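Participant: Dropping a prediction and its sequence here:
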Amino acid sequence: MPANAPMHQEQRQYSSQPILRRNGYATDVVGVRSKDTGEIFTTNFNVRFTGRSGKFEARGDTVDVLLDDRVRFTMEIGDGGKAQFPSGKLAPDPEVLGNVTSLLDELGPHKLKFEHRYTANGEYRLNYVEALFWLWDSSDSIVVSDIDGTITRSDVGGMINGVLGARMGWKKGHAHPGVCFLYNHLIDETNAHIMYLTARPLNLINDTRSYIYELEQPVSSSSMTMRQLPPGPIITDTTNLTSSFRREVVDRSSHVFKTEMLSQLRDCFTNAGRDIRRYPVFLATFGNKDTDAVAYRAVGAPPVTIFIIGTDSRVQVADEFRERWTNYSDPRLVKVIMERIDLIKSGRLPDPNLPID
C-alpha cells in the first residue's frame, strides 16, 4: 500500500465479513468492441458514492470495479465522492481494459459493481454501487430515446409520476400510448439496441431504472397481452437535482449534456473502426423538444429519423411539418420509420422530400 494511502483503508485484508451498504449512484456504461482488434472503447464511468464513502476523508481511496462479480480494475474516490481512474479520467484507457477484453465473450449487459472498503469505529465496511455494462459490437446500430415527455407524457409531471410510481409500485405510469409497442418493434425488426438518455439527475438513476424496467402497456387497444420497454442502458445527467432541474426547465440547455453523452458513444464506434459517415450509429432518435433535436443533429443522427412527440402524443419528424401521426402505434408512422431505417442501414440516406405515405 502506498505510504500516502488513507489510514482507514490501509489494511485491505480482513478476517470478518464486511457490513454491506448500498451507498451511491452510477449510470450504465456502454463498451464498443472493435471487430478488427478486439479492443473495447467505453463511455464514461459516472459513479458517485454517498455516506462515509462520499466524505472528504475518503478521497484517494481505492474503488474495486467488478464485472460479472470479478474484480477487473480499480478506480479511486475523488471530490464529492465521485470515482475516477488514476489518470484522472472517467473512461479507462484501452490498456486498462486489456485484461477484460478476452473475458467478456458475450455481447449485451454485464453486471457492473463498484466497491469501496474501509474501516470505521473498528468495523469492516463495504459500500457499493451497482449498474450495468453493455457490450456492443462496432457494427451495431442504436435507437435513442429521451424519457420525460418522450416516454412519459410530460417533462416535470413525467419525472414526478415516474419516480413516485417506481417507489409506490405503479407499473403503467404516465406514458404515451404505444411507446412499448413501437420501441419493441424497432428493436425486433432492425436488431438495433436502444439507449435511454435523460436529463434527470444522477441521484434519480435507481428510480428511473425502476420506471423503465416496470412500465408495461397492452400490445394493442383490444389486447390483454402486455409488453414492457426493450432493455437498454440508462444514462442520466451527472449533476444534482437542483442543477438538473435548472438546466432542463429554466435554462433549457439539456441538449448540452445530451450532445456530450452521445458524442462519447459515437466516438466509441469511431475508435472501434466504424465508418460513421457511411453507416450512421444512430438509426432513429426520439425526443419531445427542439433541444432534443439539436442534440441529435449535433452527433450526426439522420434528420429524417429524428422524431418529436407532443403532449397530445402526436408524432412528427423534427424538420418536417407536413405530417403528424396519431401516436407511436400509428401504422403509417411505423411504415415510414422502417422504410427510412432500411435505407440508412444500406448506406443510403433517404431523401426527406420523398412522399411519406
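Facilitator: That came in fine, so what should we check first? Residues are numbered from 1 along each chain as shown.
Participant: Only C-alpha atoms from now on, for both contacts and neighbour counts.
Facilitator: Noted.
Participant: Just give me the longest strand of this protein.
Facilitator: Counting residues, the longest strand found in the chain (DSSP state E) is strand 123-137.
Participant: in that one, what counts as buried?
Facilitator: 124-137 (16 or more other C-alpha atoms under 10 Å).
Participant: Okay, helices next: where are they in the stretch 201-350 of the chain?
Facilitator: Listed from the start of the chain, the stretch 201-350 of the chain has helices (DSSP state H, counting those that start in this stretch) covering 205-214, 241-245, 254-271, 290-298, 331-345.
Participant: second one coming, line it up with the first:
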Amino acid sequence: MNYVGQLAGQVFVQVKELYRGLNPATLSGCIDVIVVRQPDGTLQCSPFHVRFGKMGVLRSREKVVDIEINGEPVSLQMKLGENGEAFFVKETENTLEGIPSYLATSPIVSQGVELMEAQLGKGMSRLSDPASLSVQTLSSQQTIGGGGGGMMMKKRRKRRKKARESRGGRMKEESSSSDEDHRLSNQGSESCNAEPLLTPGSVCYRKTLRLTPEQLASLQLKVGPNEVVFSVTTQYQGTCRCQGTIYLWSWDDKIIISDIDGTITRSDTLGHILPTLGKDWTHQGIARLYHRVSQNGYKFMYCSARAIGMADMTRGYLHWVNERGTMLPIGPVLLSPSSLFSALHREVIEKKPERFKIQCLTDVKQLFYPNTEPFYAAFGNRATDVYSYKEVGVPLNRIFTVNPKGELIQEHAKTNISSYGGLCEVVDHVFPLLIRGHVSDVSCPDTFSQFTYWREQLPQVHIPDQVHIPDQVHIKIGEVK
C-alpha cells in the first residue's frame, strides 16, 4: 500500500511538472517598436514586447528567438521564458544588492555551448580524473548559468533526485522562477554542499526588453517603417513567426495619438467582433481626415488596451479600412502586453484602459527628450481617454472625442459639435503644414490646395507714389446730433 502511494505521488509530481512546463499563453503576437533618433545621433527605443502562444510553441522555456529586419537576419537573439514571453539577455556584473529573481536568467543556449567547448578544449585530461571535478569547476558552470554546458550535471541531479524519492523522502517543491536552469543549478549546489557562488564581481545575466544605443545602431534601420520578424523553431511544431514593425522617428516629430475601439470603430464591444466577420463598422470620414493630417507631416500612433495576442488582427483591421480608395496612415500599434481575457476585462467590463495608456504614452514621451511635448493632438471616445491624454501633456484644445453617432467634440469647446468630415474641411487650420527641410517633401503644395483654389482673389488697389494730404483736418465733436 505504501508502494502504491509512493507511485501515485511520483506520477502526480511528474504530471504537475509537465503541466507547469506548458506555455500558458494561447495567442502569439508582438507590439510595434518605436526608435527615436536623439539630437546627438544616438537611438532610444520602446520595449520589445513579443509573446509566443502554445499554438506555435507548446513548451516555450529556454527557446531561442531569431530576429530578421527588412528580410535580413541580425546578430541579436532573444530568449523565451516560461510564459511564452521573449526577452533579451544582458550580461552584467553581480553586485552586493544582487538581481531580483524575476529578472535573473541564464545566457542563450548558443553562448553556453561555446563556453562549454572552450572549457573542454582547454582541459580534456581533467575530465578523465573524477577527483578533478572540484567545487571551482561547479562554480564556474553555475556562474555561466548552465545554458548548454550543464547537461551532465542535470543528469546527475536527476539520478540523485530519483534515489532520494525511492528511499521514501518527500521532496518539497521550490518556488518556480522564470528560468529552470537557474533553479536546477541552485539545487545542484545545495547537494554538493558548496558555498554561494555568485560573488560580487562575477558575471550575471538579467532580462531586458530594451536595446542599448550601440545595439540599435547595429540594426541599420531606415527612416520610417522597418519590417521585423521574430521566429522560433521547435522540434515538433516547426517554425513559428511573429511579424511586427520598427519605426525610426526623429526627436522633433509631431505625433497624433488615436484610439481604436470606439474611435475608429463605432463602438467598443462590436468593434472587436464585427470587423472579424467582414462588417464595416468604421466611422465615416476618419480615413480621409487621418490621411490629410499625415500629408501635412504628422506621425500617427495607434494606442489601444487590446491584448498582445490581438496584434495581427488589429493591424489587419487598420490596413483593411478603405474609404473610397483612401486608407489609414501607417503607424505603430501599441497594445497591452497582458493576456487576452485580462485586457478584455479591463477594456470592456471595467472600462479602465487609462491605467495602461498613461503608462504606455509616458514611456513613449520620454523617448523624445528634449522635446517635452511630442504629442500634438489625440482622438478618443471616452472621458478616460481625455484623462489619459491630459496626463501626458496633450493640449486640451486638440483633444477630440467621438460618440457612436459620429459626432466629434472638441474638449476645449464641448458645445462645438462637428464630425470627421467637418474637421477634414478645416484640416489645414487645425493641423497646419509642418516646416520641412526640403520643398520636395511636401506632397501637396499650397498652390494646389483647396483653400487656394476656392478663395476669392484680393482686388488690386493702385496706390500712387505721392498722396496729397490736407494741411488741416477739423473735427468738431458734438456737431453730429
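Facilitator: Structure received. Everything numeric here is computed off the predicted structure, so don't read it as measured data.
Participant: With respect to Tyr25 of structure 1, which of the helices of the stretch 201-350 of structure 1 lies nearest?
Facilitator: Across the helices of the stretch 201-350 of structure 1, the minimum distance to Tyr25 of structure 1, taken as C-alpha to C-alpha, is reached by helix 205-214, at 6.8 Å.
Participant: who does the closest one touch, helix- and strand-wise?
Facilitator: Helix 205-214 of structure 1 sits against strand 24-26, helix 155-168, strand 234-235, with contacts defined as 3 or more C-alpha pairs under 8 Å, 6 or more residues apart in numbering; DSSP states H and E.
Participant: Name the residues of that helix that are buried.
Facilitator: Within helix 205-214 of structure 1, the residues that qualify as buried are Ile205, Asn206, Asp207, Thr208, Arg209, Ser210, Tyr211, Ile212, Tyr213, Glu214, counting by 16+ other C-alpha under 10 Å.
Participant: corresponding residue for Leu283 of structure 1 in structure 2?
Facilitator: For Leu283 of structure 1, the aligned position in structure 2 is occupied by Tyr376, per TM-score structural alignment.
Participant: what do you get for Leu204 of structure 1?
Facilitator: When structure 2 is aligned by TM-score structural alignment, the residue opposite Leu204 of structure 1 is Met310.
Participant: Next one: the closest residue to Leu333 of structure 1 other than its chain neighbours from His185 of structure 1, what distance?
Facilitator: Distances taken as C-alpha to C-alpha, 6 or more residues apart in numbering put Trp325 closest to Leu333 of structure 1, at 6.1 Å, once the chain neighbours are dropped. Distance check for Trp325 of structure 1 against His185 of structure 1: by C-alpha to C-alpha, to the nearest Å, it reads 17 Å.
Participant: Can you give me the neighbour number for the spatially closest residue to Ala83 of structure 1 that is not a sequence neighbour?
Facilitator: Across the structure, with C-alpha to C-alpha, 6+ apart as the measure, the residue nearest Ala83 of structure 1 apart from its sequence neighbours is Ile77 (4.4 Å). Other residues near Ile77 of structure 1 number 26, with proximity taken as other C-alpha atoms under 10 Å.
Participant: quick one: contacts for Ile77 of structure 1?
Facilitator: With contact set as C-alpha atoms under 8 Å, 6 or more residues apart in numbering, Ile77 of structure 1 has these partners: Ala58, Arg59, Gly60, Asp61, Thr62, Val63, Ala83, Gln84.
Participant: ok, the fifth one to Ile77 of structure 1 distance?
Facilitator: It stands for Thr62 of structure 1. With the distance defined as C-alpha to C-alpha, Thr62 of structure 1 ends up 7 Å from Ile77 of structure 1.
Participant: can you check the fourth one too?
Facilitator: Taking C-alpha to C-alpha as the measure, Asp61 of structure 1 falls 5 Å from Ile77 of structure 1.
Participant: Ok, the third one next?
Facilitator: Here the criterion is C-alpha to C-alpha. By it, Gly60 of structure 1 lies 5 Å from Ile77 of structure 1.
Participant: same question, the last one
Facilitator: For Gln84 of structure 1, the distance to Ile77 of structure 1 (C-alpha to C-alpha) stands at 6 Å.
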